[in-house]
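[1] Dropping the sequence and predicted coords here.
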Amino acid sequence: MADIVLTTLNARYGHTAFGLRYLQANLGELAERSVIMEFDLQKSPQEMASHIASVNPAIVGIGVYIWNSRLIADLIRQLRAQMAKALIVLGGPEVSYEISPELLELSDVVISGEADLEFAKLCRRRLGGRSLQEKTLHSQPPEPCDLALPYELYTDQDLAHRTLYVETSRGCPFSCEYCLSSVERSVRFFPLQPLLSSFKKLLDRGARHFKFADRTFNLNLPHCMEVLRFFLREYRPGLFLHCEMIPDRFPAELRALIQAFPPETLQFEIGIQTWNPEVARRIQRIQDNALIAENLHFLRQETGVYLHADLIAGLPGESLDSFAEGFDRLAALQPHEIQVGLLKRLRGTAIGRHDKEWAMHYQTTPPYGLLSNKLLTEGEMDKIRRFAHYWDSIYNSGNFVGAASLLWQEGSPFQRFMYFSEALYAEFQREHGIALDDLAAALYRHLTVASPHSPEIIGSRMARDYFHSGRPRPPSFLKEYANNMLHHTPTPSRPGLQRQARHFAAARLEK
């Protein structure tokens, strides 16, 4: 039995709910009366409610995010049916700035902002028999030095099979209007001594994959470099660090430190979003495009970093031609992944101020994606969405990184892949649920018609992709090209890092 249940729906099992662990770590004397129950989107609200009700809690704290908000209302209804007296408390980004009337009505209390300490105060009042007056509570951002760190709450199962989230700072100094991080402008840094001590304990327990939740990991260079030096000193085989970096902030001393890491140890997520200076200014994004290009070239050509770069389609004032030009510019720098995101009107962000001038039309329910604007029709946005999904399945995934590059050895990568994307949609009439071998066959047929390469070159490249993605048995149409692959060893991968393993294998083969 437990008096307090902390719960949420993660997007998939491999993710861990970082926020819930912070809440439990900061419950103080109430922590032993609490339990974390994580679910994923495969569970039904009825199943989740039954599991929660089985411990008969007095308080249920639920994390609400863009990917799970539609299911939370159903979960609360199921909880009410099974345990009417429990206090239902909501928190998280999806209820911190604008909350739907439905969720507000269904819940007992909503905490906006960082609830690490506020939730504990609420629990003490409730379990102490004191009444709760407010329906909504706003939590001021706590100072990191006042927080108990949650890292001991990661289980051995988490360490073995799931991504561990960590952080060295909170907040963002920038004002990009599409981003929720811009709402809280201050940046707060965690004291390094207790933080690094916690990281050391995780390493000693066997943790190897760390994903930093910092929005701007390299903002404070001395702080950033001390963390990186720690992991370099404590390097263990299999270590992998995933950090979100400011794209135009890689001075010489940081470059040298990055180069000191063994290859295939670091992943940098770098948001470009747009190469169009006018569009960037319009959304309050400040960046030096020339310096960004120089930094990306350095990272890709002179380090062993895995490079993931982001672009956003649909920003106010960016046409399809402008976006295509930006995509081609980024593709020429050869990041391992290019994530094409569609603009969303996230609750609390300032992007909505452009709605009238640029005729911005969004979905009214999560994920609040852009449907059309003054420069992009709904049909064009649909094409970009399909492009993004197929690009992710074929190139970002590493499944066909070698063969896919044959599509655009001459001409515009964006235009060539868009042509292929529309051909795929015409054939399958869907974006999801296409078997890998069917995608391979479609790519092979397209390349034999639309590229200047011979079937032998195309087939050999695709067979190599299959083999180095850890799939030594290619489909029948590729078997005649696979004989020369038999002396190679298939590429091993770690849980959650299959994409990276495929891209690294392809890169090693090119050297």
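    Looks like it arrived, so ask away.
[2] Only C-alpha atoms from now on, for both contacts and neighbour counts.
    Fine.
[3] Report the buried residues of stretch 476-491.
    Buried residues in stretch 476-491, counted by 16 or more other Cα atoms under 10 Å: 478, 481-482, 485, 490-491.
[4] just those residues now: which is nearest residue 34?
    residue 491 (42.5 Å; Cα to Cα).
[5] Report the contact partners of that closest one.
    By Cα atoms under 8 Å, 6 or more residues apart in numbering, residue 491 lies in contact with 467-470, 501-502, 505.
[6] quick one, strands of the stretch 301-450 of the chain?
    306-313, 337-342, 361-362, 370-372 (DSSP state E, counting those that start in this stretch).
[7] Mean neighbour count and distance to residue 319 added to those, as CSV?
    Output for the strands of the stretch 301-450 of the chain, formatted as CSV (neighbours: other Cα atoms under 10 Å; distance: least, Cα to Cα, whole Å):
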stretch, mean neighbour count, distance to residue 319
strand 306-313, 21, 9
strand 337-342, 20, 13
strand 361-362, 18, 15
strand 370-372, 20, 11
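[8] what's the closest of the ones you listed to residue 67?
    strand 337-342 (14.9 Å).
[9] on that earlier part again, which one among the contacts of residue 491 gets closest to residue 319?
    residue 502 (33.4 Å).
[10] quick one: what helix or strand has the closest one in it?
    According to DSSP states H and E, residue 502 maps onto helix 498-510.
[11] Could you check the angle that helix makes with strand 306-313?
    Counting by axes from the mean of the first three to the mean of the last three Cα atoms, to 10 degrees, helix 498-510 points 120 degrees away from the direction of strand 306-313.
[12] The residue nearest in space to the middle of the chain: which element?
    What sits nearest the mean C-alpha location of the chain, by Cα atoms, centre = their mean, is residue 269, with 9.1 Å. Assessed by DSSP H and E, residue 269 sits inside strand 266-273.
[13] Take this one as well and set it beside the first:
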Amino acid sequence: MKTLLVGINAKYIHTNNAIRLLKVNASFEVSLKEFTIKDSNEKIIEEIKEFSPKYLGFSCYIWNIEQVKQILQEINLPDSTIILGGPEVSYDSEYLLKDYPVDYILKGEGEIIFDKLITSLNNGLDISPLTNISYKKNDTIINKPIVEIKDLNTLKQPYYLIEDINDLPNKIAYIETSRGCPYKCSYCLSSLEEKLRFFDMETVKKSILHLMENNVKTFKFLDRTFNANKKTLDLFDFIINNHYPNTVFQFEITGDILDPKIIEYLNEFAPKNLFRFEIGIQSTNEHTNSLVNRIQDKEKLFNNIILIQDQNVIDLHLDLIAGLPKENLESFKNTFNEVYQLNVKELQLGFLKMLRGTKIRNEYKIFDYTFNETAPYEITSNTDLSNDDLNDIHNTEKMLEIYHNRGFFKNVIFDITKAFNSPYDFFNALYAYYDENNLPTLRYQVFDLYINLINFLKINLEPSLYKKFYDLLKIEYLSLSKIKPKLFFHEKEDKKLKQDIYNILVDKTGKDINYFYKYGVLAIFDDYYYVFTYKNLSMKKYQVKRPL
């Protein structure tokens, strides 16, 4: 029996763990094919048909379900049994069985049921005793209950496939230390899982070592609350003592329950940027959090974030969700402003998605939600946020992404926001300036971003404050590049002054003066002259104090 599992990933660097887990835990041979959402349906269908599978499975997620549905309508494989699995089909499967050429849907964890279903079908056995599946029988849809795997340590790990070895250095490795979540946030699919269960930590460590030995650089842990594991510190310590150069380990952390002693330990012993923490704050409105069954101690959360920031060892990413119940525009602005003041490296402003099967989707009428019927099911309004309100937040998010998250202004943008009524108001006003002047927000050069920001500040700040930020932006811009950049400013040409400054630097550094003429850029400020040099993809900064 030829069995093929297909993964359609969001990006090439992503790895589909799900199809690998089904393969290694099957008692029969399974072939895998991976694509990305940029691949055409024609290409995917052609490769599937060339394989001519008896059993064809698709791994379904929010980013690929619309493409999978298109492929199902186009593929025409009457001799193949088609199976869907994954979070996108586990909790709302009936419409797929009714409207698409699908034979079976695997629900929840698939490692055991996949093996049992294919074995039963191939041997003509009765499938009625099986759990975790939905299927159609005599025009009636049969929905069997989801039963979780009690002992995760009975599963084989997906990291040792020989055919993956050559690609490992170019891929993100996804690691599980647990499944399930101790929380029941009504917008999250993890809230539908019954129990929090753990993998053996020594097995996890062995997998990490194997992947590092095969040149994996980026590890992303799939645990919804990594620090719910009592062995959190043990794994952190293992990584600190065994990591390979230039590796990065990313974790989803629940910030208010993170033990400050763990943070202090990492601040003292972890190399800078070895760890990346993603902390979902979502909202600081307590009433809103209560309506989505979210428990959060803001004081502990913020104190822990400040402690993480203290030594700048851990790379920190925070998440917000716009559109949660009873959080109107003013409340969301307050959430945004409170969190932005923490001044983390990256703040992702996301929008509520009405995921199939979640409590908030099932109860959407309570808060009069409207949302897109196709994935990713983003909301368009609710009782407290109009479509215009959401567009206003989207506009702010675009500028936040460009001017904060991408790191082009990392040492100055936070201070600039303080010159406005609030961070939200700054980013929102900046978007309005872009819109009024038809400036591009998708295709641009860093040079253009600086010019646009400077022009915006010039018309919104009083002259002395504008001058202060203009000078800071000059330093930031020149510090950003590794090659001599195109300049947005032009110093008054004074050959004698330049020669005098370069001679001072020759005396200080012992370098030939031609080095500074060839590789240097002179920037003049009130108190100092700065010379930035760019050679061999390396920038160096020199400072000369101006005479009184």
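    In hand now; what should we look at? Predicted, not measured: the structure shown is a model, and the values here were computed from it.
[14] sorry, back to before: closest to residue 59 of structure 1 out of the strands of the stretch 301-450 of structure 1?
    strand 361-362 (35.4 Å).
[15] Please tell me which residues of structure 2 the closest one aligns onto.
    For strand 361-362 of structure 1, the aligned range in structure 2 is residues 370-371, judged by TM-score structural alignment.
[16] compared with structure 1, how much does that stretch deviate?
    Superposed on structure 1, stretch 370-371 of structure 2 shows a mean distance of 1.5 Å to its aligned residues (mean Cα distance after the TM-score superposition for structure 1).
[17] just to revisit the earlier point, which residues of structure 2 does the strand holding residue 269 of structure 1 align to?
    Under TM-score structural alignment, strand 266-273 of structure 1 corresponds to residues 275-282 of structure 2.
[18] Okay, buried residues for that stretch please.
    Quick answer for stretch 275-282 of structure 2 (16+ other Cα under 10 Å): 275-282.
[19] Make a markdown table out of the residues you listed and add distance to residue 77 of structure 2.
    Supplementary listing: the buried residues of stretch 275-282 of structure 2 in a markdown table, determined by distance: Cα to Cα, whole Å:
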| residue | distance to residue 77 of structure 2 |
| --- | --- |
| 275 | 46 |
| 276 | 44 |
| 277 | 44 |
| 278 | 42 |
| 279 | 44 |
| 280 | 43 |
| 281 | 46 |
| 282 | 44 |
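[20] would you list every one of the strands in the stretch 101-250 of structure 1?
    109-112, 136-138, 164-166, 169-170, 188-189, 209-212, 240-245.
[21] Could you export these to a markdown table, including columns for distance to residue 45 of structure 1?
    Shown next, in a markdown table, are the strands of the stretch 101-250 of structure 1 (distance: least, Cα to Cα, whole Å):
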| stretch | distance to residue 45 of structure 1 |
| --- | --- |
| strand 109-112 | 20 |
| strand 136-138 | 24 |
| strand 164-166 | 26 |
| strand 169-170 | 32 |
| strand 188-189 | 36 |
| strand 209-212 | 29 |
| strand 240-245 | 32 |
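[22] Residue 144 of structure 1: which of the ones you listed is closest?
    Using Cα to Cα and comparing those, the one that lies nearest residue 144 of structure 1 is strand 188-189, at 6.6 Å.
[23] quick check: the closest one aligns to which part of structure 2?
    Strand 188-189 of structure 1 maps onto residues 197-198 of structure 2, going by TM-score structural alignment.
[24] how big is the offset of the matching stretch relative to structure 1?
    So stretch 197-198 of structure 2 averages 0.3 Å relative to structure 1 (mean Cα distance after the TM-score superposition for structure 1).
[25] Now find how far off-centre that stretch is within its chain.
    In this view, stretch 197-198 of structure 2 has its centroid 24 Å away from the chain centroid, taken as Cα atoms, centre = their mean, to the nearest Å.
[26] repeat for stretch 408-416 of structure 2
    For stretch 408-416 of structure 2, the distance to the chain centre is 22 Å (Cα atoms, centre = their mean).
[27] Stretch 454-472 of structure 2 now?
    The answer for stretch 454-472 of structure 2 is 33 Å, by Cα atoms, centre = their mean.
[28] What residues of that stretch count as buried?
    454, 456-458, 466, 469-470, 472.
[29] hmm, back to that, can you list the residues that contact the match of strand 188-189 of structure 1?
    Here stretch 197-198 of structure 2 has contacts from 150-152, 177-180, 229, using Cα under 8 Å, 6+ apart.
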